[in-house]
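Q: Sharing a sequence plus its predicted fold:
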Amino acid sequence: MQATFLLLLSAVIELQAAPATLTDHLSQAGWQLDKFTQIRPGLTHIAASKRGEDPLKLQLIALEPGQFDGQLKLATATGLYPALTPLPDIAKRHQALAGINGGFFVMQRQDGIPGDPVGAVIVDGMLLSEANGALASVIIGPDDAVDFINEPAISADLQLDHQFWLEFTGINRAAGLVRNCGPTSSTVRHDVTCQQNDELILWQHPPDNFAAEIISAEGGPKRMLCYVILNDRLTRLDPANLPKELPGPMILATGSYIEALKTHIGRNVSIHQAPNLPQNLLSSGPSLIKQGQSADFETQQGWPQGHLPDWIEGQHPRSIIAQTNTGMILLMTIDGRQPGFSTGISIPALKELLLKLKVQNALNLDGGGSSTLWLEDKVINSPSSGAPRAIANAILMLPY
């Protein structure tokens, strides 16, 4: 009996010590602890600050797998896709205990459809956005687990007459406009939109405003044909006269794909998603820490030498998902662009901090005005624009 009690006591002490170790690491890195609160078993909130000429404010939620009785969840902005809405709305819709903004996305109509994510996104087993070709990814779940990987080369295919295969060049996005370019790592450029003449785009659940919002996308191709699958047959529709209610998935073709589909109209076709997909996956970048090591991962992930140097070296708001060498999962924001309160942090300085926190793997999420951290029905960081920005997706901690 005494031995059992001592084992339980040891486990409790170890549980309490794990987040406290983070505060020790922060203190050793020159940060002052402002707040330390255990929200529930396995979930702790830490706030810290740095004073001086370039002050900094940090908010951190630490989750201990196996101790937290909830689950991690990747969520889109709304039930429609793509779409944009602030983190508080996403968190409330899912009754989330905590959450952080997700990956990069199209913001301006000239770059595609606002809310279209950059890189691969899988939610509840459904591929919602194709791979970018260079980013890193994090697998969310099952339960309270994460796995940091290179972005998988995943898309979907169109099978023609049971024998010919065409890979979709895009999923749920405007034809002809590729945010961050790609699809190979050598051509990827962060915050750059490239035009693509030859496109085969799959829209799994076309929105009601499909004709106005997607077909007429600014900067898209001059000629585009639309198709649906009716009774397993490829059926062409007039882009200028689409029905209000679209019968199932929509296929858009431009350039050489128009010719490739011409002889298959009225014939058997089917759509195939890549097999063995994780349930939830988010692509972002750059990688900050891999297997406990720091390197210039950004040069291979959309920020080659000389491209957007201020994005890397400048002091900006940042959002991060990370995992320590003891397995703790961290959701963290560092506020920025607020002189006298928090100036922001550069990517090199952020890597240095994460190494001091004994982080094993870390992925940079969308930062700047998107950086938002939510806990117990409120935003706990200070978004640089004064209010939470509308975003495309979020990583949530659900209390069940």
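A: Arrived safely, thanks for sending.
Q: can we go C-alpha only for contacts and neighbour counts from here?
A: OK.
Q: In this structure L355 contacts K290, no?
A: No: L355 lies out of contact with K290 (Cα atoms under 8 Å); the separation is 10.4 Å.
Q: Help me confirm that I139 is found in a helix?
A: No: assigned with DSSP: H, G, I helix; E, B strand; the rest coil, I139 falls outside any helix and is strand.
Q: List the buried residues in stretch 129-143.
A: 129-141, 143 (16 or more other Cα atoms under 10 Å).
Q: Return the member of the residues you listed nearest to I13.
A: Among these, D143 lies closest to I13 (Cα to Cα), at 24.1 Å.
Q: Next, work out how far apart the closest one and Q323 are.
A: 15 Å (Cα to Cα, to the nearest Å).
Q: And for E245?
A: Using Cα to Cα, E245 is found at 45 Å from Q323.
Q: max-length helix in this structure?
A: Scanning the chain for the longest helix, with DSSP state H as the assignment, gives helix 2-28.
Q: hold the first one in mind and look at this next one:
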Amino acid sequence: MAPARSPLRTTVKASVIALAAAGFIAPGVVAAPFTDTAAAASPAAVPPPLASWQHDRLASGVDLYQGTIAGRPGADHWTVTVRANGAQLAAEQDAQALAERLRGAGFGARTERVDWPAGADRSGLIGVRVRVGEFGARADADAQRQALTAAGFDAVSEWTGADGTPGTGTARVKVALVDPKRYGGALKATYGTAVAGREKVSDMAGGEDALLGINAGFFVMEGKDGVPGASAGIAAYDGELQSAATGGRVAAVLRGDGLRPEFKKLSTVLRVRSGKASAVVDGVNRVPGLVRNCGGVGGDAPTQRPQHDVTCTDPDEIVEFTDELGTATPAGAGLEAVIDANGRVREVRPRGGDVPEGGSVLAGIGDGASWLRTHAKPGGVLTVQRQIKDERGRTVELGPHDDIVNGGPELVRDGKVAVNYGSDGIERVGDRSFAYTWGLKRNPRALLGVDRQGRMIVVAVDGRQPGSSDGFGLNEGAELMKSLGAVRAMALDGGGSVAMTVNGKVINSPSDGTERAVGDALLLSR
């Protein structure tokens, strides 16, 4: 994806051309004309890409824009990708060898180079995909795939509109602009009724009578990876830390009314003390030994670096559970110290039980269990110290009404596209395909940013719906946020989690076909 070669102008045509020049999506269809005369009288108040989109004023200072951006008519088709050792992308030499094998078997194979897009923290070739055929209907692609499978090849049918190739694809987009100078409500993060467990954004929004809602951070989906519904990255609500950071990944800090998000790469420093003795607390509200998205504080395998959608392990941990967990602590090997509201140890027990109201539980395994066995004595006092640090090592203090939601990667910094695939864990060492399929290819996305005027930008993009809405690649999302005037922006959780609500009703089209229950949400109160 090449960077834009000329600045955006104030006309709709120029803005769409600029997005196309950025390799975003080629000029195409937009929704019904903009009709709000008050905003139309102030063109600078409306970012150029939105000027002809359908517009609804939800409240004073809250404007919703809906539109569709599409590539060249007829640019997209069905094809069959032949995988090398189960991977979508191969090294160039391996891809050429696979293509030769296919041709020798009577299939018309081609190779397609995939490079890192401009604005990424990586450059050059990611890998090469091998494909067979171009088809107008999926059934025809499936027939070709079946023939390839019968010949011994690992093949999958794919829609090229999802590739992220400039001039292709379709994206249905919802953009909410929130002006904190004019809006009297607040933006708050919520986990719903409990930290553990999952709830739909529409249910959380309806319960709070929220004007607008959107899914927030990454979370644990399955028990094999931790506590389902708990955050997979840093999370804090009403000033209370409920999940530890993931090795410096970006997060949104919401202070006070939350309408001016701060974007910071955060880490957490947690320790438990008993007199002069102390030990590291590895996590909060997660299964000891399981570190979803990796990026823990020590001893993790296979890596200490963030690795998105990977669960690292650590045999020697202490994990804190808060009384907001909403369920029993996970059972397993090791032991737990049950602590009351005054920090006094009530009991030491096998793992698995309730968290006392106002208190907490420290669960230990391996060396962590040994430390607790030695230092957690009934009637004694354990003190947990919690610090949040930014990328410069400065302490991030939270007030009683402040929230943090995780996400990633960062998309825009200082008004420039800056997608950090490497440091955010989207690039996996030894795996060419993950950053390509998860990041470069088009998927449903939820995005959050702020512009130079201090307005908050909230975006939901439908995806994984061939011929209707393919979504965005991460760099495409970054280019859109930049075109909307964002000076800072990040991705929230995407994929099937993406849901935007207005007055408690979902207004986008979730890719699962129905709204997914998620870990937390951002709600705009009235």
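A: Nice, thanks for sending it over. What you see is a predicted model, and the numbers here were worked out from it, not measured in a lab.
Q: follow-up on the earlier one: the more surrounded of L355 and K290 of the first structure?
A: Neighbours per residue (other Cα atoms under 10 Å) separate L355 of the first structure from K290, with L355 holding more: 19 against 16.
Q: What lines up with that one in the second structure?
A: With TM-score structural alignment as the criterion, the equivalent of L355 of the first structure in the second structure is K482.
Q: now for D225 of the second structure: what does it line up with in the first structure?
A: Under TM-score structural alignment, D225 of the second structure pairs with D111 in the first structure.
Q: Pretty sure that match sits against T193.
A: Yes: taking contacts as Cα under 8 Å, D111 of the first structure lies within contact range of T193: 6.0 Å.
Q: what touches both of these two?
A: Shared contacts of D111 of the first structure and T193, defined by Cα atoms under 8 Å, 6 or more residues apart in numbering, are found at 177-179.
Q: and which of the residues you listed is nearest P206 of the first structure?
A: L177 (17.6 Å).
Q: Tell me which residue of the second structure lines up with that closest one.
A: Alignment note (TM-score structural alignment): L177 of the first structure maps to L290 of the second structure.
Q: so who does T78 of the first structure touch?
A: 84-85, 90.
Q: List just the nearest of the residues you listed to I312 of the first structure.
A: Nearest to I312 of the first structure among those: L84, at 25.6 Å, using Cα to Cα.
Q: Burial check on S186 of the first structure, number of neighbours?
A: For S186 of the first structure, the count of nearby residues is 15 (other Cα under 10 Å).
Q: Report the contact partners of the closest residue to it other than its chain neighbours.
A: Spatial nearest neighbour of S186 of the first structure, excluding adjacent residues (Cα to Cα, 6 or more residues apart in numbering): Q300 at 7.6 Å. Taking Cα under 8 Å, 6+ apart as the contact definition, Q300 of the first structure lies against 134, 185-186.
Q: cutoff 10 Å now
A: 134-135, 185-189, 286-287 (Cα atoms under 10 Å, 6 or more residues apart in numbering).
Q: next one: G439 of the second structure
A: Contact analysis of G439 of the second structure by Cα under 10 Å, 6+ apart lists 164, 409, 419, 421, 426-427, 433, 472-476.
Q: R103 of the second structure: which of those is nearest?
A: Nearest to R103 of the second structure among the contacts of G439 of the second structure: S433, at 23.4 Å, using Cα to Cα.
Q: Tell me the first helix or strand C-terminal of the helix or strand the closest one falls within.
A: Element membership of S433 of the second structure, judged by DSSP states H and E, is helix 432-434. Under the assignment DSSP H and E, the closest C-terminal helix or strand after helix 432-434 of the second structure is strand 445-451.
Q: Show me what the helix or strand just after that next one is packed against.
A: Using DSSP H and E, the helix or strand that follows strand 445-451 of the second structure in sequence is strand 456-461. Judged by 3 or more Cα pairs under 10 Å, 6 or more residues apart in numbering; DSSP states H and E, the packing partners of strand 456-461 of the second structure are strand 62-70, strand 170-178, strand 212-215, strand 445-451, helix 474-483, strand 486-491, strand 500-502.
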